[in-house]
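1. return atomic coordinates for the entry below.
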Amino acid sequence: MSLQLPIWRAADGSVVSCTEKVKVMTENLQELQQVAQDAFEDAILMGCDEQQVRAFLVEMMQGLDNPYQS
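-> Now for the predicted structure:
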């Protein structure tokens, strides 16, 4: 599956236009997708319920902390 990445925006709505920043985001998210896909497939092969694994992955992403928030 190929990721359809959005145009990245800053909190003020401006476009993140730095080529290097966008490249790093793309690489990080492609790597994250592959790790998540591998974990998902392993869970299915081990007999875990697909919907439970999907729900957990969503919950895990929603629980990420922003260490830069004031």
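2. only C-alpha atoms from now on, for both contacts and neighbour counts.
-> Noted.
3. chain center to stretch 49-57: distance?
-> Between the mean C-alpha location of stretch 49-57 and the chain-wide mean there is a distance of 15 Å, by C-alpha atoms, centre = their mean, to the nearest Å.
4. with stretch 10-25 instead?
-> In terms of C-alpha atoms, centre = their mean, the centre of stretch 10-25 is found 16 Å from the chain centre.
5. second input sequence below; structure requested for side-by-side comparison:
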Amino acid sequence: MSTLWKRPDGSIVACTEKIKVLRENLEELRQMAQDAFEDALLMECDESQIRAVFQDVIAQLNNPYNPPSD
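-> Take a look at the predicted model:
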């Protein structure tokens, strides 16, 4: 899967090193999520609940570079 990364202003991130780091980070995240998913399934957890919990975890990530305004 090839993702076209964009900046907040809509311009394209073209730096090959940045794209490489993003790709590596996503692959690590994908593998960790796959392992956790399989563990939960082996422990007889409901698949739809696992997916919902994973989505909730992602939705709750904080952006430390864009703190909320007062």
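6. tell me if I'm right that Val16 of the first structure and Val24 touch.
-> No - here Val16 of the first structure does not reach Val24: they are 12.0 Å apart, not a contact under C-alpha atoms under 8 Å.
7. buried residues in stretch 50-58 of the second structure, which are they?
-> Within stretch 50-58 of the second structure, the residues that qualify as buried by neighbour count (16 or more other C-alpha atoms under 10 Å) are Ile50.
8. got a list of what Gln69 of the first structure touches?
-> Residues counted as contacts of Gln69 of the first structure (C-alpha atoms under 8 Å, 6 or more residues apart in numbering): none.
9. trace it over to the second structure, please.
-> The alignment partner of Gln69 of the first structure in the second structure, by TM-score structural alignment, is Asn66.
10. mind checking the SS state of its match?
-> Secondary structure, DSSP: H, G, I helix; E, B strand; the rest coil: Asn66 of the second structure is coil.
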